[in-house]
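# predicted model and sequence below, questions to follow.
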Amino acid sequence: MSRLPRAVRFLLVHAAIGFGLATLLMAALFWANPGGVGQVLRRAPGHPWPSLLLWFFCGLTLGAVQIGIAVMLQDRPPDDDDRGGGRRGLVPVRVRG
């Protein structure tokens, strides 16, 4: 069995975290029942479909957010051409006043 490339594994792990967060969101939605939404979803005529679709699209959204956050928080060494890249600490700047 070949291993997945690092980038694919990175995306799958963080997408799974997003779907896990969507599961927690749906559980909280059913538990808190704000405005009777949980009750409406439980009593829907095609019972599982509205809940499954809401979970799926929340999972897509939260997965994309999680991937974006993970990409932005990656720490890389700065580029050699001084055009940016990587993290740099705060640099104090003198202001004449």
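All right, it came through fine.
# CA atoms for contacts and neighbours, from now on please.
OK.
# mind listing what the residue most central in space within the chain touches?
The residue lying closest to the centre of the chain (C-alpha atoms, centre = their mean) is residue 66, at 2.2 Å. Counting by C-alpha atoms under 8 Å, 6 or more residues apart in numbering, residue 66 makes contact with 14-15, 17-18.
# next up, a second structure to put side by side with the first:
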Amino acid sequence: MTDLLRFLLRHAVLGMAIGIAFTSVILVFDIGHLRTLTAGDPAGTGARLLLAFFIGSTFASLQMGIAVMYAPPGADDSADRGAGED
């Protein structure tokens, strides 16, 4: 696995975990009455899972974008050092 893929995957998993924690906080504190709305519906569990997945993927994308934008300026120079010396 390349360093870039490992970097992006690590930050995607971190963002997904933050998103799932955020969804849990929304449901525990019943913000917008989402917990009570989904508790009374037979498809409530599916709705909660979809909510967690989509909020988690949004946070994962956000975390990956932030990680890429705040990467140190010379972070990828090690891969390019030998390319121009031929």
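Cool, got the structure. Nothing here was measured: the structure is a model prediction, and the numbers come from that model.
# re earlier: in helices, which of the contacts of residue 66 of structure 1 appear?
When DSSP state H defines the helices, the subset of the contacts of residue 66 of structure 1 inside them is 14-15, 17-18.
# what's the closest non-adjacent residue to the equivalent of residue 67 of structure 1 over in structure 2?
Residue correspondence to structure 2 (TM-score structural alignment): residue 67 of structure 1 is matched to residue 64. Closest residue to residue 64 of structure 2 apart from its sequence neighbours, by C-alpha to C-alpha, 6 or more residues apart in numbering: residue 11 at 5.4 Å.
# the helix or strand harbouring the residue nearest to the centre of structure 1 vs structure 2, mean deviation?
In the assignment (DSSP states H and E), residue 66 of structure 1 maps to helix 48-72. Comparison of helix 48-72 of structure 1 with structure 2 after fitting gives an average deviation of 0.6 Å (mean C-alpha distance after the TM-score superposition for structure 1).
# quick one: buried residues of that helix?
For helix 48-72 of structure 1, the neighbour count (16 or more other C-alpha atoms under 10 Å) marks 51, 55, 58-60, 62-64, 66-67 as buried.
# tell me the one among those nearest to residue 4 of structure 1.
Of all these, residue 4 of structure 1 sits closest to residue 67, with 17.2 Å by C-alpha to C-alpha.
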